[in-house]
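> sequence unknown, structure follows:
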């Protein structure tokens, strides 16, 4: 889970990166190597902080960069501490690959990237430590949540596909329903502010978060338990947007440092696209002719379908001994392409749900197979794949769990600033 700096490419492509154009950190090179912060007994020196701050500046960080560097190094120590407790270590080869991978984002080799950093006053060890921490954390997350521990159900994929716009269409930004806790950070009270933020980040329910918002938040929304209305995610600041999109509904974020404050967010709802309408929806369904209405045959086949079919694919086994024409599967039908009696019931059905209609004296079972956005192949639109959607959901869930794990490590850590 290597950290990403969007401005990296812009930085390396500017003339200002030319070797020697940035002043080396000569003052810090002879400065204080004594611990400035300890994290669970692990030291962070003032020189490390200065080096990381310079590195982050070169990668485009703005604002209180030294403060950001301190927090990043605290995270590094916590990640390393967790790895040690799990018996996890990484090889020199893995770190070397990680350094090359990060440098490649700027179309540079690791060697050229190190030369550029050296010319700007950043030591190779600073870069190596940064990459090592990312590689270690990736292994921690894999050990903690990998190996099939997190399962994405078919129903979750169906719901995601039903709200995903086709490729080639003009996408609408996702909308989020969030609650906020904004804790003002007064000078000299950093530790107290962060302790309150970690308390908020530990909230496990919306009600608990709302109570903490009334207690801790200085935002206008505090009186409403921090609750905000639906908003496009693009309305959020970039640093907040990435955090919120990494959450699962019903979860609180790790503390996010914002100007003069520390904020925590609780995701109450996520709308990943415009609502489906009769003009944009496409529905897949199956019909199975059961037999004459009221007959034992119809009742028998209905009972078998209800007992053995959870999805449309299961109907093929149910109807294996029937004439093939009695089972029909319809894929991605749009409005106007569905018979009126079926069109009336499908909007009220969940995926995998079945109902029985009467047609011409016969009972016909109808099952909803899937529901998604209509695809216009004429303009080059293609639908997302199930496997790709599964991977996206899995990555989002693992990312949210990793953020929560780090927030928990912070909440439980002993952090001392000298």
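Looks like it came in fine. All values derive from a computational prediction rather than experimental measurement. Residues are numbered from 1 along each chain as shown.

> can we go C-alpha only for contacts and neighbour counts from here?
Fine.

> So which bits of the lengthiest helix in the chain are buried?
Looking across the chain with DSSP state H, the single longest helix is helix 386-412. Going by neighbour count (16 or more other C-alpha atoms under 10 Å), the buried part of helix 386-412 is 389-390, 393, 396-411.

> How far does the helix or strand just after that helix sit from its chain's centre?
For helix 386-412, the following helix or strand on the C-terminal side (DSSP states H and E) is strand 415-417. Put simply, strand 415-417 sits 30 Å off its chain's centre (C-alpha atoms, centre = their mean, to the nearest Å).

> Can you name every helix or strand that strand 415-417 contacts?
strand 35-39 (3 or more C-alpha pairs under 8 Å, 6 or more residues apart in numbering; DSSP states H and E).

> how many degrees apart are the strand it packs on and helix 386-412 in direction?
With axes from the mean of the first three to the mean of the last three C-alpha atoms, to 10 degrees defining the directions, strand 35-39 sits at 110 degrees from helix 386-412.

> what about strand 35-39, distance to the chain center?
How far strand 35-39 lies from its chain's middle: 31 Å, per C-alpha atoms, centre = their mean.

> How about stretch 403-410?
With C-alpha atoms, centre = their mean, you get 15 Å for stretch 403-410.

> contacts for it?
75, 78-79, 198, 201-202, 252-255 (C-alpha atoms under 8 Å, 6 or more residues apart in numbering).

> What about those, which one has the most neighbours?
residue 252 (30 neighbours; other C-alpha atoms under 10 Å).

> Would you state the strands of the stretch 201-350 of the chain in chain order?
Ranges of strands in the stretch 201-350 of the chain, per DSSP state E, counting those that start in this stretch, are 231-232, 251-252, 256-258, 261-271, 281-292, 327-333.

> got CSV for those, with distance to residue 342 too?
Output for the strands of the stretch 201-350 of the chain, formatted as CSV (distance: least, C-alpha to C-alpha, whole Å):
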stretch, distance to residue 342
strand 231-232, 35
strand 251-252, 39
strand 256-258, 49
strand 261-271, 27
strand 281-292, 9
strand 327-333, 11
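
> tell me the most buried of those?
strand 251-252 (a mean of 26; mean count of other C-alpha atoms under 10 Å).

> thinking in terms of the whole chain, how far from its middle is that one?
12 Å.

> Report the separation between the residue of the chain positioned farthest from its centre and residue 304.
The outermost residue of the chain relative to its centre, with distances by C-alpha atoms, centre = their mean, is residue 295 at 51.9 Å. Applying C-alpha to C-alpha, to the nearest Å, the value for residue 295 to residue 304 is 14 Å.

> dropping in the other structure now:
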């Protein structure tokens, strides 16, 4: 199952990793869908209750905080989740902290109920084995002895059941995403090539090592709550709280599970408002909250580096070609040759198509040519190949010995550039995260939600 992470419990990330946005990062960055262990908070509520103090307290914690369709969230649920959050973060446990963070806690608990309800509607269940695996992953990530998680939580005054409830919602939602939503997305080769082209173009430009905290909102009221939380997190970072720990607890991006890590991001790759914020930072500093889309973003600039630009003339490429000799038994009329080239340009999408056509036509010096450097090819061919996009057939190139059309199958990029498979996984996870977020917003919009505190 997917990795489940939790901030270190004293004495012993929310999505994996800007997704990655997440988000999965899903950032680099293979940001596969990761389970969020969101930190939640609550304000103890004042309530006049007749009877003994113990009876009053019992009645207080059983009070309904919210109803999501037919499921109730009690004050006890809120308090237990707050205990979990405070035990695993550097935030102070005081009434002011609980008051400021209570709206965020309630929002996430509401979303957990929606996730569980959707899983039930799809006949998706979470087994004891699923929960055991999630707990074991947490212990492994936090270098805890196997089986020690529950005892460790009790030592810190945290009810282990609250973590199990969170894990159950996370695992259920992961199953919804993987089994029900993944089939709705696909990544085309053109998308992968577009990313690779952009990465190559950005070689030689400054890159920034970034991390993020993303706080989503659905309306003006939630935006105000997100700003209040962002201000509180900013105050804690000024007092020494670790950005990574806060990202794991509070961020809703896929990158949360890895402390908000976005990896190395070329200049110009972010949304304009985020680029402006990052450009004003120095390494080691954090931005003020920035609105981008329907979320507040807090960005940490860890480092800046320069990258070496590739020389396309000496970058190895794998190519296939169709060579039409001007003389000999394989020579053909110009009109026939041009018709074949035109048809190939329309129908050939990959080098395999060129290789098959070469076999059918029995053309000499055609098909898979192997890996070469453009500089080692005839100048007229090398110049074209150096700038040719992958899986795109060139125009006809006239040579003294005949005419050739070439397709680049793959380009061996400089160290540091991701493979096509890594880019495909990243794009898939980004699409999946956006679809999951959109699905959750739709569930919230259609639900009957009654907030009672």
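Received it, and whenever you're ready, just let me know what you need. This structure is a prediction, so every number in the text was calculated from the model and none was measured.

> circling back to that earlier point, can you tell me which of the strands of the stretch 201-350 of structure 1 is nearest to residue 29 of structure 1?
Evaluated with C-alpha to C-alpha, the strands of the stretch 201-350 of structure 1 place strand 256-258 nearest to residue 29 of structure 1, the distance being 28.5 Å.

> Run through who's touching the closest one.
Applying C-alpha under 8 Å, 6+ apart, the contact partners of strand 256-258 of structure 1 are 239-240, 243, 262-264.

> Centre of the chain to that strand, how far?
The chain centroid and the centroid of strand 256-258 of structure 1 are separated by 18 Å under C-alpha atoms, centre = their mean.

> Repeat that for stretch 309-316 of structure 1.
Worked out by C-alpha atoms, centre = their mean, stretch 309-316 of structure 1 lies 32 Å from the chain centre.

> ditto for stretch 125-144 of structure 1
Centroid separation for stretch 125-144 of structure 1 versus its chain: 19 Å, with C-alpha atoms, centre = their mean.

> And stretch 41-48 of structure 1, by the same measure?
Mean-position distance between stretch 41-48 of structure 1 and its chain equals 31 Å (C-alpha atoms, centre = their mean).

> closest one to residue 311 of structure 1 among the strands of the stretch 201-350 of structure 1?
strand 281-292 (9.9 Å).

> could you give the angle of the closest one to strand 327-333?
Put simply, strand 281-292 of structure 1 runs at 170 degrees to strand 327-333, going by the same axes, to 10 degrees.

> Show me what strand 281-292 of structure 1 is packed up against.
Looks like strand 281-292 of structure 1 contacts helix 296-308, strand 327-333, strand 362-373 (3+ C-alpha pairs under 8 Å, 6+ apart).

> Highest mean neighbour count out of those?
strand 362-373 (a mean of 23).

> Quick check: residue 212 of structure 2 is in a strand.
Yes: judged by DSSP: H, G, I helix; E, B strand; the rest coil, residue 212 of structure 2 forms part of a strand.

> Could you measure from it over to residue 190 of structure 2?
Counting by C-alpha to C-alpha, the gap from residue 212 of structure 2 to residue 190 of structure 2 is 28 Å.

> who's more crowded, these two?
Remark: of residue 212 of structure 2 and residue 190, residue 212 carries more neighbours, 31 against 11, as counted by other C-alpha under 10 Å.

> Could you give the number of residues near residue 216 of structure 1?
When neighbours are defined as other C-alpha under 10 Å, residue 216 of structure 1 has 19 of them.

> aligned partner of it in structure 2?
In structure 2, nothing lines up with residue 216 of structure 1, judged by TM-score structural alignment.

> number of nearby residues for the nearest residue to residue 216 of structure 1 once chain neighbours are set aside?
Counting by C-alpha to C-alpha, 6 or more residues apart in numbering, residue 216 of structure 1 lies nearest to residue 183, which is 6.5 Å off, once chain neighbours are set aside. Neighbours of residue 183 of structure 1 under the rule other C-alpha under 10 Å: 24.

> Kindly report the same for residue 344 of structure 1.
Neighbours of residue 344 of structure 1 (other C-alpha under 10 Å): 10.

> Could you give me the buried positions within stretch 278-297 of structure 2?
278, 286-291, 295-297.

> out of those, who's nearest residue 354 of structure 2?
residue 278 (45.3 Å).

> Isn't residue 64 of structure 2 up against residue 71?
No: contact criterion C-alpha atoms under 8 Å: residue 64 of structure 2 and residue 71 do not qualify, at 10.2 Å.

> and the two? which has more neighbours close in?
More crowded of residue 64 of structure 2 and residue 71, by other C-alpha under 10 Å: residue 64, with 17 against 13.

> Can you tell me what the more buried one aligns to in structure 1?
Using TM-score structural alignment, residue 64 of structure 2 pairs with residue 35 in structure 1.

> Pretty sure that match sits against residue 44.
Yes: under the criterion of C-alpha under 8 Å, residue 35 of structure 1 makes contact with residue 44 at 5.3 Å.

> what's the distance between the residue nearest to residue 216 of structure 1 and residue 255 of structure 1?
Using C-alpha to C-alpha, one gets 10 Å for the distance from residue 183 of structure 1 to residue 255 of structure 1.

> Then residue 177 of structure 1?
18 Å.

> picking up where we left off before, ok so the residue nearest to residue 216 of structure 1 is a strand residue?
Yes: Residue 183 of structure 1 sits within a strand when classified using three-state DSSP.
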